[in-house]
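# Using only what follows, build the 3D model:
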Amino acid sequence: MVVVDNELWIEEQFGQCDFGDSRRTKRMKLVAANMLAGPEKSLPGQNTQWSELKAAYRLFDSTEVTFESTASEHWNNTKQTRPGRYLLISDTTDINLNTHKATTGLGILGDGRSRGVQLHSSLVYDSERGVVVGQAGALLHYRKLKPKGETRAQRLARVRESDLWGNLVDQIGPAPQGSQWIHVFDRGGDNFEAMCHIKKTGTDCIIRAAKLNRIVLNQSGEKVSLNEACQDAQLLGSYTLNLRSRSGVAARKATLEVSVTSVTFLLPHRKSQWVKQCGIKTLEMNVVIVQEVNAPEGVKPIRWVLLTSLPAETFDDAWQVIEDYENRWLIEEYHKVEKSGCSIEAHALRTTSRLEPLLGLIGVIAVRLFQLKLVGRNQPNAKAKTHVPKHWLKCLKLLRPKVKVSELTVYEFFRELAKLGGFLGRTGDGEPGWQTIWRGYKEMHSLLDAMRLLGQL
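Okay, here's the model as predicted:
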């Protein structure tokens, strides 16, 4: 992955957005540039001139500027994957806007005492190069209180939170020729309908099972619970995992056994109208079970039951599925960037129709911050002079004159950049986070602006 300047990156992500007027597209690029310069700030903090701030408010008030129209250009760019193997990692996060009492149209969160919106996103990860490509799509959901006395059939007939998983698969669509797309879901995506959406798009999946008591057909064609089918799985091998300490649990080495089986999912007794009409009656799935053995007394043993359309005949097959699922942390970290790096929950606008395009913009900006964190780690040996803008190297040389900039790798360049943002780089400090990298980038960018004013770039 070659890192480009903010100006070029903004043009790539927003330059072709269709807002019904080229002036709105130009304004969106200006708002995006101001947000990149201070992603943690509010809109007034990013657009410091009153004329700029009014223009930003007018932009988000336009009916042509929506969540989808703001982010669609980035989504389309992301989905143009070159031949290879990609994970589409999805999850839902709550955007808590409870402090913004004046904002109308929000849904409920948690136990119903908080207000906000649920954001369901899919992040594309190139598993061969170890690179976050971008966001493939996203949906917003406003949860309502469950009507009193609602029946199961009535619930299936209305829009449900569980619909997000399948609807986002449809929004993203099939993979380009030569690309293998693998949807990676946590337990929230374990439902027959979501699996049908994946099958109809011709993509693959890895889903952590949540409903272990559901009835399936085992390898002998017998009706058993999924949990019972797992008990007859074939043991392929084991491995050791070092677990860090957490609240109430000491660090330990866990021995994990890997087993596999296959099952057939049956059409649910109660199903939505979409499932009735999609034409899929059964779904065949391989199952990879990761089970901790000899866990310490009083400690709940690790157990993953992973449903997948990928091959799972050998230990190497199963290990690939496990390794893919372990990359789920990327979407969780991405949502942290949206919340802490871009202060997504701090922005206050009067209506959800104005808020939605702002959420779409923040989702794209967060990709930029997250990519800068990972690019150095994923290309440790690539030369900075071929993967980083030349004036970035020139600027770093001025800020850190003792560093031999011409000899830096991409990994070393971003560590030096993070040091400008407060990263000490001592033995045992680990790797810099996106916050120190971004603070260092802003330090460098201030010098770049000064150099442009002086005509040195």
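# going forward, measure contacts and count neighbours with C-alpha atoms only.
Noted.
# packing partners for the helix or strand where Trp274 lies?
Take DSSP states H and E as the rule and Trp274 turns out to sit in helix 273-278. If contacts are counted by 3 or more C-alpha pairs under 8 Å, 6 or more residues apart in numbering; DSSP states H and E, helix 273-278 sits against helix 192-201.
# Could you also give me the structure for this next sequence, so I can compare it with the first?
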Amino acid sequence: MYISGQYFSKDTLNWVQATINEQPSMSMRELSRLVCQKLDWRAANGNLCQVSCRKTLAELNRRNILELPQKEQFYDFQQKKAASNNFEPPNVDCTLDQLGEVNVYPVASRYSKDSKLFFHLLEQYHYLGNGSLCGAQMRYLIHSSTYGHLGALAFDSASWAVKARDKYIGWSEAARRTNLHQVLRNARFLILPTVQVCNLASYVLSIALARLPQDWEQRYNIRPVLVETFVDPGRFSGTCYKADNWTLLDNQTAGRRDGVPKNIFLKPLCSNWREVLCREPQKKLGEIPLPEEPENWAEYEFGAIRLYDDRLKQRLFNIAQDFFADPEGDIPKASGSKARTMGAYRFFQNPRINMDVILDAHKEATVERIKEHPVVLAPQDTTTLNYSAHPMTSDLGPICTSEDTLIGLLLHDTLAFTEEGIPLGVLDAQCWARDPEDEKKRERRKELPIEQKESIKWLRSFEKVCEVQKLCPDTKLVSIGDRESDIYELFSSALEDPQAPRLLVRAEKSRNRQLHDDSLWEYVFKQPVSGSLKIHVPRSGSRKARDTWMDIRFTQVTLKPPKRLNKHGPATVWAVYVLEQEHSDPIEWMLLTTEEVPDFQTAKRCVNWYANRWGIEVYHRTLKSGCRIKNRQLGTADRLQACLGVDMVVAWRIYHLTMLGREIPDVPCTAFFSDAEWKALCCYVYKTSTPPEEPPSLQQSIYMVAGIGGHLGRKGDGPPGTQTLWRGLQRLDTATEMYTIMNPQAYPNMPSGP
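Predicted coordinates:
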């Protein structure tokens, strides 16, 4: 769980509780120090965040997650400071010039005389008393060279969330949580009541804020950019803040602390304060741990989502399960009730929800699956999403030629597969609509830099695979692309880092690359045949599927950069040439790879890698025909993309189940189905009220699901496909719900009958 911006795993919480039980007399100071050291919980200046840790432990105790010792704890800085009996407030009634030099200087130590004086002034003369400041803090005394001390002021950490302030700044939830430490609060401001000097308060504010950023940075290694304060309108009008050019916001605070709404004043400390505060944190894979004990598959796949509202998270879990239970249904049908339907529509309309936010969480789970395999293939491909049936949807664009009137979105994604073809998850997804006004962009493609072309999609996806490769050093990732990905910039990027993923691209013959006196194709064709390989060619259009033998040649080649890329050096790669034997329309592949190919076995492996690229096209067919994404009606392209993020994970899970039954048929079905699901399945299929004691194998369960979905299981039918599994899963969902209703003792947390 995340609390106070720090993640506490179940093991960490158990360790903290064990430490408390072993040493019940340990002080909170010592306990917080041990916890901070274990978590390496430090501030920007390198100091342990012991105060934040103590607050966090108290909150965990309040939630009954931890049990802290029940005893009183007192510290010197919490006790009231002794009154400074030697101080006599000066009676001053003069102009600002007559005060002499007015100085604002910091209180160096809480044990110093200045500290005692600071607390005495606030306790005696401030209507809120000395109180306790929150978190990091700076205290100042106001001194006149003529009359002595005139007052005090203090700054501490900003309020966690203020609706009017946050709206004025314009930052996102993630930016607020990341950059809030650069906002300070003027917590106390006191000019002694015996001091009557016009403009003194605004002058003190100006000189205090002039030195505050440097003082704060020196102490905490953080430079603040904005200061806030809250003024009780029943007591003060905030004239001094207005005179010092503070901004009074239109709305007040909610007044939850004492029931009195306060006026909000803000003062920037630098010119680019909004840019600094609105800067989004860099999102890195592997930063957010996965749920330790997820209740269902949706919580595991989306548990690491970067949302800070648990209600939104739970809504996402429910939507994903509803979509998986009825992938062919529209949103109202899949949701099952009006309340869940309205909740789904509100979820996709939320400005904080988009496809990247949803898929980033799924990527975290995908990375964990990738780590379990020595080699993982990462093919990337582009497909079109046709929404022409809903022309009123805004922000769509053309998806075909200018003569065609079809509109929709383009999707370029990267999936992770094992060498056996089992899909592990989505690694990257880019979705966009073409500009209908830019019809002649293709004619200008040679003049444009790659950043302004759609071809940049290949480089962006490869960069995402590079991020995953860094998190999985024991796994070899292979980025695979078809002929459209044959761009020189991609090879150049792949060869920059020896630790980068391997690149495997099918060459485009029209590139007309030259090697020595021959073209690339002629040069490689002259190499001797190193061996033959039998591969399965899937159906494509009118071409039937077939098993065929392919001759393989390979050699190392050096590619020269095109004229427009003279700054790039030559790229040395390996070429694997594949030609089908004795066929009227033979298959011919020229594969270019950064994987070293010293022998026929490696060349054959590269060919098999590329042949497995077909899996991403099967996935696209699953996504479009199975999840029926073209039937989504959400009004705008942004909402469609957010919904697409959920649909992509649902389509992956269906495809994942289909391939698991073929590749690892003998494992228990509990690897995929929950306890209630496999028992309900057996009872439904065998027409009995008593499930077997042992779960069936995964293959048996998949055939049972496919059977209730319409798969006949005849000798020539082959293994079940995704469509029969979709239909079977829908009926299984209903059977599981009925099974849990009829067995309330075994499943007390499931909904029961009326």
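# what TM-score do we get after superposing?
TM-score for the superposed pair, counting by TM-score structural alignment, normalised by the length of the first structure: 0.88. Supporting figures: 439 aligned residues with a C-alpha RMSD of 2.8 Å.
# one step back: helix or strand next in line after the helix holding Trp274 of the first structure, which one?
Next along the chain after helix 273-278 of the first structure, taking DSSP H and E as the criterion, comes strand 282-293.
# Please identify the residue in the second structure that aligns with Glu292 of the first structure.
Glu292 of the first structure maps onto Glu580 in the second structure when the alignment is built from TM-score structural alignment.
# Contacts made by the helix or strand harbouring Glu7 of the first structure with the rest, please.
Counting by DSSP H and E, the element that carries Glu7 of the first structure is helix 6-14. Contacts of helix 6-14 of the first structure with the rest of the structure, by C-alpha atoms under 8 Å, 6 or more residues apart in numbering, involve Thr25, Met28, Lys29, Ala32, Ala33, Leu36, Thr70, Ala71, Glu73, His74, Asn77, Val364.
# Report the contact partners of whatever residue of the second structure lines up with Leu53 of the first structure.
Taking TM-score structural alignment, the alignment pairs Leu53 of the first structure with Thr341 from the second structure. By C-alpha under 8 Å, 6+ apart, the contact set of Thr341 of the second structure is Ile331, Pro332, Ser335.
# need the longest strand for the second structure.
Longest among the strand segments of the second structure by residue count, using DSSP state E, is strand 546-559.
# and that one, which residues are buried?
Judged by neighbour count using 16 or more other C-alpha atoms under 10 Å, the buried positions of strand 546-559 of the second structure are Thr548, Trp549, Met550, Asp551, Ile552, Arg553, Phe554, Thr555, Gln556, Val557, Leu559.
# Ile741 of the second structure: which of these is nearest?
Thr548 (53.1 Å; C-alpha to C-alpha).
# That closest one: what's it in contact with?
Counting by C-alpha under 8 Å, 6+ apart, Thr548 of the second structure has contacts Lys534, Ile535, His536, Val537, Glu580, Gln581.
# what's the average distance of the helix holding Glu7 of the first structure to the second structure?
When the second structure is superposed, helix 6-14 of the first structure averages 2.5 Å from its matched positions, counting by mean C-alpha distance after the TM-score superposition for the first structure.
# I figured Ala251 of the first structure was touching Arg244, is that so?
Yes - the pair Ala251 of the first structure / Arg244 is scored as a contact, 4.6 Å apart, by C-alpha atoms under 8 Å.
# that older thread, pipe the buried residues of strand 546-559 of the second structure into JSON lines and attach distance to Phe189 of the second structure per row.
Shown next, in JSON lines, are these (distance: C-alpha to C-alpha, whole Å):
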{"residue": "Thr548", "distance to Phe189 of the second structure": "85"}
{"residue": "Trp549", "distance to Phe189 of the second structure": "85"}
{"residue": "Met550", "distance to Phe189 of the second structure": "83"}
{"residue": "Asp551", "distance to Phe189 of the second structure": "84"}
{"residue": "Ile552", "distance to Phe189 of the second structure": "82"}
{"residue": "Arg553", "distance to Phe189 of the second structure": "81"}
{"residue": "Phe554", "distance to Phe189 of the second structure": "79"}
{"residue": "Thr555", "distance to Phe189 of the second structure": "78"}
{"residue": "Gln556", "distance to Phe189 of the second structure": "75"}
{"residue": "Val557", "distance to Phe189 of the second structure": "74"}
{"residue": "Leu559", "distance to Phe189 of the second structure": "70"}
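# Pretty sure Ser701 of the second structure sits in a strand.
No - read with DSSP: H, G, I helix; E, B strand; the rest coil, Ser701 of the second structure is helix and lies in no strand.
# mind checking what it lines up with in the first structure?
Counting by TM-score structural alignment, Ser701 of the second structure corresponds to Phe413 in the first structure.
# And the closest residue to its match other than its chain neighbours, how close does it get to Ala233 of the first structure?
The shortest distance from Phe413 of the first structure to any non-neighbouring residue, by C-alpha to C-alpha, 6 or more residues apart in numbering, is to Ala384 (6.6 Å). Shown here: Ala384 of the first structure relative to Ala233 of the first structure, a distance of 48 Å by C-alpha to C-alpha, to the nearest Å.
# of those two, who's got more company?
Comparing Ala384 of the first structure with Ala233 by other C-alpha atoms under 10 Å, the one with more neighbours is Ala384, at 26 against 18.
# my guess is the match of Leu53 of the first structure is in a helix, correct?
Yes - the assignment for Thr341 of the second structure, made by three-state DSSP, places it in a helix.
# Based on its surroundings, how many neighbours for Pro665 of the second structure?
Using other C-alpha under 10 Å, Pro665 of the second structure has 16 other residues around it.
# Quick one: classify it as helix, strand or coil.
Criterion first, three-state DSSP; result for Pro665 of the second structure: coil.
# Spit out the contact partners of the counterpart of it in the first structure.
By TM-score structural alignment, Pro665 of the second structure lines up with Pro380 in the first structure. Contact criterion C-alpha under 8 Å, 6+ apart gives Thr409, Val410, Tyr411, Glu412 as the residues in contact with Pro380 of the first structure.
# from these, which is closest to Lys101 of the first structure?
Nearest member of these to Lys101 of the first structure, counting by C-alpha to C-alpha, is Tyr411, at 44.6 Å.
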